[in-house]
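K.L.:
Need the 3D shape of this:
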Amino acid sequence: MDAATSAVAQGPPPAPRVETRCQGESRGRARCGCALNLVLLLAVTVTFAGAAYRARRRPRDLAFVAAAYYLLALLLCCLAKLGLLAADPSADGEAQRRRVRLAAWAVSAALGATFASRVADAMPLLALKLAVWGIAAVFLGVGLYLFFCCQDAGRCAAELGPGQDAARPPAKASHELAPEEMA
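P.N.:
Sure thing, here's the model as predicted:
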């Protein structure tokens, strides 16, 4: 009786977890994405090490390579954090997403300015140097606009299919239509 009483008190045993095909595929994609990110990080690190080795006797070049590598790694961390925060719909999550967006834009602005200064130094004419800085400023302005003014652009693009307009509701697939709607 004691065993039966304790079994009733504990409740029914948990049902075995059945993994659907979609859950398995998403795990496989996550593993593949993680492996791809690891391979890309390894490739960037090897490239950085080669560039640092070639610039070892020129302190200015070495500082540029190190700063570019650091800023690129920091930008990838900001974007990964932004991706993690995308699923949090709370007001606190929105405030945190805004701060991370600002950090990502600031890091991308620093990275763009670093590359623009390097390219502008290689230009022979003042007009070309000013053109490089002008193009960098335009791209940074576009990045600022996309990060802060188009907050719902990513969600809208994900919800719409290819060739669909945001003003029209999305069309239903033929297997979703009722027989009377098909005619």
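
K.L.:
alpha carbons only for contacts and neighbour counts from here, please
P.N.:
Noted.

K.L.:
which helices and strands does the host helix or strand of residue 134 pack with?
P.N.:
In the assignment (DSSP states H and E), residue 134 maps to helix 126-148. For helix 126-148, the packing partners by 3 or more C-alpha pairs under 8 Å, 6 or more residues apart in numbering; DSSP states H and E come out as helix 91-122.

K.L.:
List the buried residues for stretch 71-86?
P.N.:
Neighbour-count burial for stretch 71-86, counted by 16 or more other C-alpha atoms under 10 Å, picks out 71-76, 78-79, 81-82.

K.L.:
ok, which pair from those is furthest apart?
P.N.:
71 and 82 (16.3 Å; C-alpha to C-alpha).

K.L.:
need the contact list for the residue nearest to the spatial centre of the chain.
P.N.:
Nearest to the geometric centre of the chain sits residue 79, at 4.4 Å (C-alpha atoms, centre = their mean). Contacts of residue 79 were listed using C-alpha atoms under 8 Å, 6 or more residues apart in numbering, and they are residue 104.

K.L.:
next up, for comparison:
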Amino acid sequence: MEREQRGGADGTAVLVRTGLIALTLTSAVSAYRAAAAGDLASTAFVAVSYASLLLLFRSLRAYERLPPPWEAADQRARLRREVWALCTLLTVLFSWKVAAAMPSWPVAAAVWAMAALTTAGGYAALFHGP
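P.N.:
Next comes the predicted model:
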């Protein structure tokens, strides 16, 4: 029984590592192509997005490993704030890129409105939910 549970955890660890390797490789290729083209804004976008995702994954993993809520309430609150801030940063970054590619300003405004609603919904879920 214990071996089956450990095997499932090992399978999950392999998937996580594979995903992180894929994320790292695609980010490196994207940053290289943007830098080779002389596009500093895109290079910065890739670097900040990649770093933010790594920090988000680290924060979520730390949250998963915390002791029960009654023992680590302060740590949980800090990690919730950290997760929300990183998710908000990523939402803003991707909205910026998507809105810039939209054909007209009303469509770009709709992208930003959806980003604002997503951010507000995340805040409500993390800080005012059950």
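
K.L.:
For the two chains, what TM-score is obtained?
P.N.:
With the length set by TM-score structural alignment, normalised by the length of structure 2, the two chains reach a TM-score of 0.92; 128 aligned residues with a C-alpha RMSD of 1.3 Å.

K.L.:
thinking again about what came up before, the residue nearest to the centre of structure 1 maps to what in structure 2?
P.N.:
In structure 2, the residue matched to residue 79 of structure 1 (TM-score structural alignment) is residue 60.

K.L.:
same check, this time on residue 36 of structure 1
P.N.:
That one, residue 36 of structure 1, aligns with residue 15 by TM-score structural alignment.

K.L.:
Tell me which residues touch its match, please.
P.N.:
Contacts of residue 15 of structure 2 (C-alpha under 8 Å, 6+ apart): none.

K.L.:
ok, it to residue 9 of structure 2 distance?
P.N.:
10 Å (C-alpha to C-alpha, to the nearest Å).

K.L.:
Residue 112 of structure 2 and residue 95 of structure 2: what is the separation?
P.N.:
Taking C-alpha to C-alpha, one finds residue 112 of structure 2 at 6 Å from residue 95 of structure 2.

K.L.:
returning to that earlier point: how near is the residue nearest to the centre of structure 1 to residue 72 of structure 1?
P.N.:
Taking C-alpha to C-alpha, one finds residue 79 of structure 1 at 11 Å from residue 72 of structure 1.

K.L.:
And for residue 111 of structure 1?
P.N.:
Taking C-alpha to C-alpha, one finds residue 111 of structure 1 at 7 Å from residue 72 of structure 1.

K.L.:
Over to residue 26 of structure 1?
P.N.:
Taking C-alpha to C-alpha, one finds residue 26 of structure 1 at 27 Å from residue 72 of structure 1.

K.L.:
now residue 65 of structure 1
P.N.:
11 Å.

K.L.:
before we move on, what about residue 108 of structure 1?
P.N.:
8 Å.

K.L.:
next one: residue 119 of structure 1
P.N.:
Residue 119 of structure 1 is 17 Å from residue 72 of structure 1, by C-alpha to C-alpha.

K.L.:
what's the answer for residue 129 of structure 1, then?
P.N.:
Residue 129 of structure 1 is 24 Å from residue 72 of structure 1, by C-alpha to C-alpha.

K.L.:
aligned partner of residue 135 of structure 1 in structure 2?
P.N.:
Using TM-score structural alignment, residue 135 of structure 1 sits opposite residue 114 in structure 2.
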